[in-house]
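K.L.:
Structure, please.
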Amino acid sequence: MDRLIYRMPQACDAQRLFAIYSDPNTNLFNPAGPMNDLVEAQGLLSRWIEHWEKHLYGAWAIARSDAPEYVIGFGGISAHDYLAEQRVNLGYRFAVEAWGQGYATQLGRDALTYAFEKLCLPEVYGLVRPDHKASIRVLEKIGMQPFGQLDDVPGKAPSLMFKALRGRSA
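P.N.:
Sure thing, here's the model as predicted:
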């Protein structure tokens, strides 16, 4: 049985999203820093729901199969602007209590499978800050390959870009 359950995010997820995205620990590598208020969380959820309506895929609300009502994180694939070039990006953020249990790796594998087998997308990218060793390791474990750098944060080292191609991911 799968350990994780994925579903489209809903407006009622705003409080849980805010709890996860406002935690300074979940933002250690996020140049924008923690989310400031519930209104910001509601806005992000609205954009995610609109993405689902437009593309028929997007970020998932993620729960453990033994506690399906309790969201432990958000993530999946979505269209993302890489400095004016739109690409399908793999991203995730988990609550601190979910760290260290392999959930990010499982989500990454499941998201790539979904992207390639269900949606028939040709490629998926991952963007990660160069000092975020745990996320770099996740991208490597799921078969994503280094693809280059993106100078996306003024005054900081460029983000690292990873890429997976349909038929070539782990």
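K.L.:
going forward, measure contacts and count neighbours with C-alpha atoms only.
P.N.:
Noted.
K.L.:
all strands of the chain, in order?
P.N.:
4-7, 59-64, 67-82, 85-94, 123-128, 145-150, 159-165 (DSSP state E).
K.L.:
Excluding its own residues, what touches the fifth one? List them.
P.N.:
What it means is strand 123-128. Applying Cα atoms under 8 Å, 6 or more residues apart in numbering, the contact partners of strand 123-128 are 77, 87-91, 112, 115-116, 135-136, 139, 144, 159-166.
K.L.:
just the longest one next, same as before
P.N.:
Contact with strand 67-82 is made by 5, 16-17, 20, 51, 57-64, 86-95, 97-98, 107-108, 111, 115, 124, 150, 152, as judged by Cα under 8 Å, 6+ apart.
K.L.:
residues contacting the residue most central in space within the chain?
P.N.:
Closest residue to the average C-alpha location of the chain: residue 91 at 1.9 Å, with Cα atoms, centre = their mean. Residues counted as contacts of residue 91 (Cα under 8 Å, 6+ apart) are 59, 75-78, 126-127.
K.L.:
next up, for comparison:
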Amino acid sequence: MEIVTARLTLRRPVPSDIDAIYELHHNPDACHHNPSDLLATRTDAKTVYTRWDDHWRRHGFGYWVVAGRDDAAATAGFCGLKFVRFRDREVLNLFYRLDPAVWGSGLGTEAATAVVSWAGERLPEWPILARVRPGNVASQRVASRAGLSRSEELDEPGEDGLDWMYTLRWDGRGQA
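P.N.:
Below you'll find the predicted structure:
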């Protein structure tokens, strides 16, 4: 399954993407706001790929590889959705992490918007949640531009400190 936008192709990861997973998640700049996501070895990247692939096998969607339409071989990053437990319910977690070399180009917003739109068509009953670090202004902009709203009442500690929550299809009582 692919998602195609004006500048991007988003596709399911395959085993040959393990090196790209490692390269991005081994980059301290890319994981600056979420240092617990830093990978030390390619074996760690294989473990990440296996988790992502398992989600795809079980649900038919997950995290996509983000690549330029003109150069599909060059991975710009990863963006997608996965089921997570949040406050005793399942929700869709929106994830996006792009290579620092493409930051500021609007590709993160383009990818996240495409993924949120995809979910609106195929999973409209599911709330979407994005966890964003308070200091990550660029990520906050991506979440907002993709259609999510700041939900301060849901903020909570995460692995790397306070998580600010952005949501879509979430009412004030924590219901979709």
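K.L.:
re earlier: please indicate which of the contacts of strand 67-82 of structure 1 are buried?
P.N.:
5, 16-17, 20, 51, 57-64, 87-95, 107-108, 111, 115, 124, 150, 152 (16 or more other Cα atoms under 10 Å).
K.L.:
Longest helix in structure 1, please.
P.N.:
What stands out as the longest helix in structure 1, according to DSSP state H, is helix 38-55.
K.L.:
tell me which residues of that helix are tucked away?
P.N.:
For helix 38-55 of structure 1, by 16+ other Cα under 10 Å, it's 38, 40-42, 44-46, 48-49, 51-52.
K.L.:
That helix aligns to what range in structure 2?
P.N.:
Alignment of helix 38-55 of structure 1 against structure 2: residues 42-59, by TM-score structural alignment.
K.L.:
Superpose on structure 1 and give me the mean offset of the matching stretch.
P.N.:
Here stretch 42-59 of structure 2, set against structure 1 after superposition, deviates by a mean of 0.4 Å using mean Cα distance after the TM-score superposition for structure 1.
K.L.:
Just the residues contacting that stretch, thanks.
P.N.:
Residues from elsewhere that reach stretch 42-59 of structure 2 (Cα under 8 Å, 6+ apart): 12-15, 18-19, 21-22, 25, 39, 61-63, 82.
K.L.:
before we move on, the earlier item: now distance to residue 25 of structure 1 too, for the strands of structure 1, in CSV please.
P.N.:
Output for these, formatted as CSV (distance: least, Cα to Cα, whole Å):
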stretch, distance to residue 25 of structure 1
strand 4-7, 22
strand 59-64, 19
strand 67-82, 14
strand 85-94, 10
strand 123-128, 16
strand 145-150, 24
strand 159-165, 19
